[in-house]
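Peer 1: Quick one: sequence plus predicted model below, questions after.
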Amino acid sequence: MRSDPALARLSLNQRTTAEWTLREAIDGTLAAGLSSIGLWREPVADVGLEVAAKWIAESGLRVSSLCRGGFFTVSEPAARAAAHADNLTAIDEAATLGARTLVLVPGGLPPGDTDLAGARARAAEAIAELVPHARSRGVTLGIEPMHPIFAADRGVVSTLRQALDIAEDFDPSDVGVVVDTYHLWWEPSVEDQIARAGDRIVSYQVCDWITPLPADTLLGRGMMGDGHIDFPTFTSAVAAAGYTGDIEVEIFNADIWATPGDEVLARMSQRYLELIAPFL
């Protein structure tokens, strides 16, 4: 199916249709008139990297990002070496798939550790160690700051300000930041930080913050327009910063996962046209 020009920058992040296989996600993305997809390493591994790369190339889809690398806040030497090796592999996978950006989720506190600043410093050190290989493969590392409710177990980098403090030690072509509405909508002066980010924004991911939060807070993301985020203002700030890349819809939500994928894509496309596209 031919892509819809009105949806030219809209990308399906695979987690939004988590029940779909990679093949189904590619076919569903094409059927919805989209031209871009955000891939996850696990579904790629299910079919094998070579097969996944072949399917993507044949589809003509852009790969807006690959999720995910990171989880390198461990302190034990063997664990740090294992995390580094896995991230080198993730960089290679991104290059093979044609993804310009590898999304990095820094990781949380190791068991029994309460040194948040120390864990954040280890994340910065781990990123620095990855830069030479990422540069050689033409992949930009995208640091994804995460909402503070995930600081203990997933992301010790909680604000865009903190992510930029790390990224600015490197060339923008090597290390950038991921702007995700779900994680950053609450941050004080976030519009100023988006402006500061400028050409370091390597991915703009959107979904809504819904309440009440589910028991598993990881699944508390909603479709744009179903929650509390001011998408016009947020998107205008990202556009003013100069971002011209794809906009990924990334939703972790059990009810959405249980909905037929074609219905999810139809709804997300409509919400994109209403809440995102007019402000780009």
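Peer 2: On my side now, so go ahead.

Peer 1: rest of the way, CA atoms for contacts and neighbours
Peer 2: OK.

Peer 1: Okay, buried residues for the helix or strand harbouring Ser236 please.
Peer 2: Using DSSP states H and E, Ser236 falls within helix 231-240. Using 16 or more other Cα atoms under 10 Å as the burial criterion, the residues of helix 231-240 that qualify are 231, 234-239.

Peer 1: Also stretch 12-22?
Peer 2: Within stretch 12-22, the residues scored as buried using 16+ other Cα under 10 Å are 12-20, 22.

Peer 1: so of these, which ones are in strands?
Peer 2: Using DSSP state E, the members of the buried residues of stretch 12-22 that fall in strands are 12-13.

Peer 1: In the buried residues of stretch 12-22, find the pair that's most separated.
Peer 2: Put simply, by Cα to Cα the two of the buried residues of stretch 12-22 set farthest apart are Leu12 and Glu19, 13.4 Å from each other.

Peer 1: on that earlier part again, helix or strand right after the helix holding Ser236?
Peer 2: Toward the C-terminus, helix 231-240 is succeeded by strand 247-249 as the next helix or strand (DSSP H and E).

Peer 1: which residues are in contact with that next one?
Peer 2: Taking contacts as Cα atoms under 8 Å, 6 or more residues apart in numbering, the residues outside strand 247-249 that touch it are 9-13, 16, 37-38, 64, 203-207, 268.

Peer 1: Ok, stretch 206-223 next?
Peer 2: 180-182, 224-229, 247-254, 268, 271.

Peer 1: Please apply the same query to stretch 42-59.
Peer 2: Counting by Cα under 8 Å, 6+ apart, residues outside stretch 42-59 touching it are 21-23, 26, 30, 62, 93, 96-98.

Peer 1: What about those, which are in strands?
Peer 2: Among those, the members that lie in strands (by DSSP E) are Arg62.

Peer 1: The contacts of stretch 42-59 into TSV, with extra columns for distance to Pro5?
Peer 2: TSV is the format used below for the contacts of stretch 42-59 (distance: Cα to Cα, whole Å):
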residue	distance to Pro5
Thr21	26
Leu22	24
Arg23	23
Ile26	18
Leu30	13
Arg62	14
Glu93	29
Thr96	27
Leu97	24
Gly98	22
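
Peer 1: And here is the other one:
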Amino acid sequence: MNNQATMQRFSLNQITTEQWGLAEAIEGSVRQEVAWMSVWRHKLHEYGLKEAKRHLSDAGLSLSSLCRGGMFSAGTKEERVRRIEDNKRAIVEAAELGTDVLVLVCGPGATNDLNEARSHVEEGIEAIVPYAKDHGLKLGIEPLHPMYAADRSVINTLEQANDLAEKIGKDHVGVVVDAFHVWWDPYLEKQIQRATGNILGFHVSDWKVPIVDMFKGRSLMGDGVIELKKMRKRVEAAGYKGPIEVEIMNQLLWDMNGNEALAQVIDRYHSYV
């Protein structure tokens, strides 16, 4: 892809510029001719739904996704119901903002029983599918690296995500391929092919050795070991031609001036994605 085509697909996942509020991220994206953004709910709630919708529209920015729903597992039925209700609110927010994808970070277990936790995830997604359907939205299951199983998600491989999507119903449930989380998987190519026509997002960053912070351990593309161009081509061969989100949690990047951070991200994107 040439640089022009690349920028037409570039999406700033807002967590990459965590130092910015949503209004700043929108204005910063406009300055650097970014066409797409993925909004995080904590930033959305700080700014306000109506304000964000108006500002995004005025700026001409399109939304690749809203992040995040999920976190379904809990120790009590009452808490699981509350989390389902929060996911319904996320669906309303996503539809109002104009994106058709809600990313699901499915959540860790409430106990050490992983099978129980995965059952809670399945039940939670099943519960919100009719609501997503009513709002014209698709739910993107994002598997997270196994090292996140204890505190972020018990869905840890693309195979698990494909299994869930196929079981619950591919009309309204798909998968999100995040390079940081799935690059290591020996069955990745097979599972990307299996997800043909049902990939709802592609996220990029890099895996720098050593990982020094589990949550903020992602690095700029080109600083690590992931073959991002090869993965992009596989995702495209499976039918995904949509926006490519750069999603980097990294304190060094967050400590930079936001404009400089975004410029560096765009430069690495051109070179390594």
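Peer 2: In hand now; what should we look at? Please read all numbers here as calculations on a predicted model, not as lab measurements.

Peer 1: ok so, going back, residues in structure 2 matched by the helix holding Ser236 of structure 1, start to end?
Peer 2: Following TM-score structural alignment, the partner segment of helix 231-240 of structure 1 in structure 2 covers residues 228-237.

Peer 1: and the matching stretch, how far from the chain's centre?
Peer 2: Taking Cα atoms, centre = their mean, to the nearest Å, one finds the center of stretch 228-237 of structure 2 at 17 Å from the center of the full chain.

Peer 1: Comparing that stretch with structure 1, how large is the average distance?
Peer 2: After superposition onto structure 1, the mean distance of stretch 228-237 of structure 2 to its aligned counterpart is 0.9 Å, using mean Cα distance after the TM-score superposition for structure 1.

Peer 1: any residues touching that stretch, and which ones?
Peer 2: With contact meaning Cα under 8 Å, 6+ apart, stretch 228-237 of structure 2 is reached by 179, 189, 192-193, 196, 199, 202, 204, 221, 272-273.

Peer 1: Closest to Gly258 of structure 2 out of those?
Peer 2: So of those, ranked by how close each gets to Gly258 of structure 2 (Cα to Cα), first place is Met221, at 17.3 Å.

Peer 1: Which parts of the stretch 1-150 of structure 2 are helices?
Peer 2: Assigned by DSSP state H, counting those that start in this stretch, the helices in the stretch 1-150 of structure 2 fall at 3-9, 22-31, 41-47, 49-59, 77-97, 114-134.

Peer 1: closest one to Val105 of structure 2 among these?
Peer 2: When the helices of the stretch 1-150 of structure 2 are compared for distance to Val105 of structure 2 using Cα to Cα, the nearest one is helix 114-134, at 9.8 Å.

Peer 1: State the distance from Arg41 of structure 1 to Val103 of structure 1.
Peer 2: Using Cα to Cα, to the nearest Å, one gets 11 Å for the distance from Arg41 of structure 1 to Val103 of structure 1.

Peer 1: what is in contact with these two at once?
Peer 2: Taking Cα under 8 Å, 6+ apart as the contact criterion, the common neighbours of Arg41 of structure 1 and Val103 are 66-68.

Peer 1: Could you check how many residues crowd around Asn257 of structure 2?
Peer 2: Summarising burial for Asn257 of structure 2: neighbours were counted as other Cα atoms under 10 Å, giving 12.

Peer 1: Also the one 3 residues further on?
Peer 2: Neighbouring residues of Glu260 of structure 2 were enumerated by other Cα under 10 Å; the total is 11.

Peer 1: Might you report the residue contacts of it?
Peer 2: Listed by Cα under 8 Å, 6+ apart, the contact set of Glu260 of structure 2 is empty.

Peer 1: ok, back up a step: higher neighbour count, Arg41 and Val103 of structure 1?
Peer 2: Between Arg41 of structure 1 and Val103, counting by other Cα under 10 Å, Val103 is the more crowded of the two (26 against 17).

Peer 1: returning to what we had before: would you format the helices of the stretch 1-150 of structure 2 as TSV with distance to Val173 of structure 2 included?
Peer 2: Compiled in TSV, the helices of the stretch 1-150 of structure 2 are given as follows (distance: least, Cα to Cα, whole Å):
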stretch	distance to Val173 of structure 2
helix 3-9	22
helix 22-31	27
helix 41-47	20
helix 49-59	24
helix 77-97	13
helix 114-134	8
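
Peer 1: and Ala150 of structure 2, which of those helices is closest to it?
Peer 2: With Cα to Cα as the measure, helix 114-134 is the member of those nearest Ala150 of structure 2 (9.3 Å).

Peer 1: Show residues contacting the closest one.
Peer 2: 70-74, 80, 84, 87-88, 91, 106-111, 138-139, 154-155, 164, 168, 172-173.

Peer 1: Which members of those residues are classed as buried?
Peer 2: The neighbour-count test (16+ other Cα under 10 Å) applied to these identifies 70-74, 80, 84, 87-88, 91, 106-110, 138-139, 154-155, 164, 168, 172-173 as buried.
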